[in-house]
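S.K.: generate coordinates for the sequence data below:
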Amino acid sequence: MIDDPMKVFAGSGSRQLTARICAYLGLPMGKNETLHFSDGNTFVRILENVRGRRVYLVQSTIFPANDNFMELLFWIDAFRRSGVDSVTVVIPYFSYAKGDKKDEPRVSIRARVCADAIEVAGADRIVMMDLHAPQIQGFFHRPVDNLYALPLLCNRIKKLNLENIVVVSPDAGFAKQARRYASCLQAPMAIADKERSGHDEKASILQLIGDVRGKTAVIVDDFTISGGTLAAVAQELVAHGAVAVYAAVTHGVLTPGSIERIDASPIQRLFITDTVENQPVTFSQKIEVVSVASLFAEAMRRIHYRESISEMFRY
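M.R.: Sure thing, here's the model as predicted:
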């Protein structure tokens, strides 16, 4: 029934974000538990009656990626076997989004495999944020909503009252979204021409397209893992005359060694969101987390009451 209050549950990969979503919605968090056995098996259990309800499950699939993805599938199956009316899966960070194409011989299109598994498990709708490749939405036969952290990150940057800003895309692939940041911040844009020759998460900056001399550069991207690209682009910007460098990234995956690279770089402040919350590193003072709980909560509320989600992103 549409008049039924929402039931929001957390997977073990997103319990803090789910708590913030529920606080925004004024709802108690659903009761459930995840157990991890010594042999590597995962066990999930719903601790309240959900029969006939429209439920929402929040679970990022990272740290550890495979375990959290399998847990996601088990939760979908558990809800289905409990007689729910529908399951909306909220995946703040979809870790296999980078595997969106067959770009070399004899490799798997991992995002497509994951999409098939999520649908077969029984998901009715999927909500994600800043997909690395938006065409991944086409891998699903169910509705997929791709939310953007841009409004919240831009609002935080605006509060810094920075002067003479230039928005910088770390590669040509993110240029389209970087233009949206530039429009929101009413600033020009530059692009770093990046080359990645292997799977070692290392990239080389070949050239910088655009004028950054005497300006405050704001690097924008959808995710960072090693911090290597951000650090390399920041160095290149300073070499080309930028007076200050900031960065705003939706998914701060941040693996061991990344904090040291960022701290050693010219970046003065790195803004990330709470789509990833269980990184194996300790943040330094350069890193600030901007919560996207309000965006997810509003999207979930609009889905529940059959309202438009696109209205949220008129900027």
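S.K.: C-alpha from now on. contacts and neighbour counts both.
M.R.: Fine.
S.K.: can you measure across stretch 307-315, start residue to end residue?
M.R.: 18 Å (CA to CA, to the nearest Å).
S.K.: contact partners of that stretch?
M.R.: Applying CA atoms under 8 Å, 6 or more residues apart in numbering, the contact partners of stretch 307-315 are 148, 151, 184, 299, 302, 303.
S.K.: so what's the residue count around the second one?
M.R.: What it means is residue 151. Counted with other CA atoms under 10 Å, residues neighbouring residue 151 total 19.
S.K.: which helix or strand contains it?
M.R.: helix 150-158 (DSSP states H and E).
S.K.: what sits up against whichever helix or strand comes after that helix?
M.R.: Heading C-terminal from helix 150-158, the first helix or strand you meet, by DSSP H and E, is strand 165-169. Residues outside strand 165-169 that contact it (CA under 8 Å, 6+ apart): 175, 178, 181-182, 187-192, 212, 215-221.
S.K.: in the helix holding residue 151, what counts as buried?
M.R.: Buried residues in helix 150-158, defined by neighbour count with 16 or more other CA atoms under 10 Å: 150, 151, 152, 153, 157.
S.K.: another one to check against the first:
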Amino acid sequence: RASAARITAVIPYFGYARQDRKAEGREPITAKLVTDMLTTAGADRIVAVDLHSNQIQGFFDGPFDHLTAMPVLVEHLRGHLGSEVVVVAPDAGRIKAAERFSRVLGTDMASVYKRRGKGEISQVEALGVMGEVTGRCCVLVDDMIDTAATIVAAAERLKASGAAEVWAAATHAVFSGPAVDRLKNSVIDRIVVTDTLPLPADGQIDKVEVLPIAQIIADAIDAVFEDTSVSEIFGGENQS
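M.R.: Next up, the predicted model:
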């Protein structure tokens, strides 16, 4: 209404990103609905951080800049971890992300394979570990910690497999339902997240550390309005 030439919606945490497909019959694809609402509201471009599914970018007809918090997380991990580190994917869906982290950090990689139960509160059983973790510091990497079922189950399996220490690194601290209690009582030694979402009051526990990503978003906005490459900010790692 104020005659803006163009409108860019900056959405650090893109809500409903996990509803990007029909897992069962009659389920809505809510991520598509969100992009449709943004289009109707007048958004010409979207900027988001670490989408749960890359294909969400295809739901929007205009430019969609997908940022990653990996540089912030990697810098922090480098400054606080020793040499005996292995990056771990908590499930099969995060293997590509774990590969990126391990490549940038120069570490080995492992993965946990799991079985998810059905129910109102998600239950996850970690069945085993692929990779060498005995006596090493394991860093579980994920895009978000929601109910914490997956990350906690993976951490327990890693400790049972001989890991000396377990860290968790994730972009989005959703912390819904039983997440905080699960994390408090878990074997995870340190949890590193970013401020794409405000941390709930009960989530401000000693083992949780929040990193700012304002500079990444500021650099992306500058690139958007200067019509330069957003991907160059991340060395192309945001396209993986």
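S.K.: got a TM-score for the pair?
M.R.: After superposition, the two chains reach a TM-score (TM-score structural alignment, normalised by the length of the second structure) of 0.94; 235 aligned residues with a CA RMSD of 1.4 Å.
S.K.: follow-up on the earlier one: residues in contact with the helix holding residue 151 of the first structure?
M.R.: With CA under 8 Å, 6+ apart as the test, helix 150-158 of the first structure has contacts from 181, 184, 185, 248, 271, 290, 292, 313, 315.
S.K.: in the second structure, what residue corresponds to the fifth one?
M.R.: Under the alignment (TM-score structural alignment), residue 271 of the first structure pairs with residue 192 of the second structure.
S.K.: state the helix or strand in which that match lies.
M.R.: strand 190-194.
S.K.: what packs against whichever helix or strand comes after that strand?
M.R.: Helices and strands here follow DSSP H and E; after strand 190-194 of the second structure, the next one along the chain is strand 208-211. Packing partners of strand 208-211 of the second structure (3 or more CA pairs under 8 Å, 6 or more residues apart in numbering; DSSP states H and E): strand 190-194.
S.K.: out of the contacts of helix 150-158 of the first structure, which is nearest to residue 55 of the first structure?
M.R.: residue 292 (19.9 Å; CA to CA).
S.K.: how close does the closest one sit to residue 253 of the first structure?
M.R.: Distance from residue 292 of the first structure to residue 253 of the first structure, by CA to CA: 15 Å.
S.K.: just the helices in the first structure please.
M.R.: Ranges of helices within the first structure are 15-25, 65-81, 110-121, 150-158, 175-185, 228-239, 258-264, 293-304, based on DSSP state H.
S.K.: which bit of the second structure covers the first one?
M.R.: The aligned range for helix 15-25 of the first structure in the second structure is empty, by TM-score structural alignment.
S.K.: give me the angle between that helix and helix 293-304.
M.R.: If you take axes from the mean of the first three to the mean of the last three CA atoms, to 10 degrees, helix 15-25 of the first structure sits at 60 degrees to helix 293-304.
S.K.: and what of the third one?
M.R.: For helix 110-121 of the first structure against helix 293-304, the angle by the same axes, to 10 degrees is 50 degrees.
S.K.: residue nearest the centroid of the second structure?
M.R.: residue 143 (1.2 Å; CA atoms, centre = their mean).
S.K.: for the aligned partner of it in the first structure, give its distance to residue 275 of the first structure.
M.R.: Aligned by TM-score structural alignment, residue 143 of the second structure pairs with residue 222 of the first structure. Residue 222 of the first structure is 11 Å from residue 275 of the first structure, where distance means CA to CA.
S.K.: overlap in contacts of these two?
M.R.: By CA under 8 Å, 6+ apart, the residues touching both residue 222 of the first structure and residue 275 are 250, 251.
S.K.: just to revisit the earlier point, ok, of the contacts of stretch 307-315 of the first structure, which one's closest to residue 117 of the first structure?
M.R.: When the contacts of stretch 307-315 of the first structure are compared against residue 117 of the first structure (criterion: CA to CA), the nearest one is residue 303, at 22.6 Å.
S.K.: aligned partner of that closest one in the second structure?
M.R.: So residue 303 of the first structure corresponds to residue 224, using TM-score structural alignment.
S.K.: so what's its match up against?
M.R.: Neighbours of residue 224 of the second structure in contact, by CA under 8 Å, 6+ apart: residue 230.
S.K.: and residue 58 of the second structure, how far from residue 82 of the second structure?
M.R.: 40 Å.
S.K.: same deal with residue 36 of the second structure?
M.R.: Separation of residue 36 of the second structure from residue 82 of the second structure (CA to CA): 46 Å.
S.K.: the two - which one has more neighbours?
M.R.: Between residue 36 of the second structure and residue 82, residue 36 has the larger neighbour count (other CA under 10 Å), namely 16 against 10.
S.K.: what does the more buried one correspond to in the first structure?
M.R.: The alignment partner of residue 36 of the second structure in the first structure, by TM-score structural alignment, is residue 116.
S.K.: skipping its backbone neighbours, what lies nearest its match in space?
M.R.: Among residues not flanking residue 116 of the first structure along the chain, residue 140 sits closest, at 7.1 Å (CA to CA, 6 or more residues apart in numbering).
S.K.: hmm, the one you found is touching residue 117, no?
M.R.: No: in this structure residue 140 of the first structure lies outside contact range of residue 117 using CA atoms under 8 Å: 10.0 Å.
S.K.: distance from the centroid: which residue in the first structure tops it?
M.R.: Outermost residue of the first structure (CA atoms, centre = their mean): residue 214, 31.7 Å.
S.K.: distance of that one from residue 78 of the first structure?
M.R.: In terms of CA to CA, residue 214 of the first structure sits 57 Å off from residue 78 of the first structure.
S.K.: what of residue 106 of the first structure?
M.R.: Applying CA to CA to residue 106 of the first structure and residue 78 of the first structure gives a distance of 34 Å.
S.K.: for residue 212 of the second structure, what are its contacts?
M.R.: So residue 212 of the second structure contacts 72, 194, 195 (CA under 8 Å, 6+ apart).
S.K.: could you redo the last one with a cut-off of 7 Å?
M.R.: In this structure, residue 212 of the second structure makes contact with 194, 195, judged by CA atoms under 7 Å, 6 or more residues apart in numbering.
S.K.: over to residue 208 of the first structure?
M.R.: Contacts of residue 208 of the first structure (CA under 7 Å, 6+ apart): 191, 192, 193.
S.K.: now the contacts of helix 150-158 of the first structure: which count as buried?
M.R.: For the contacts of helix 150-158 of the first structure, buried by 16+ other CA under 10 Å: 181, 185, 248, 271, 290, 292.
S.K.: alignment lookup: the third one to the second structure.
M.R.: It refers to residue 248 of the first structure. In the second structure, residue 248 of the first structure lands on residue 169 (TM-score structural alignment).
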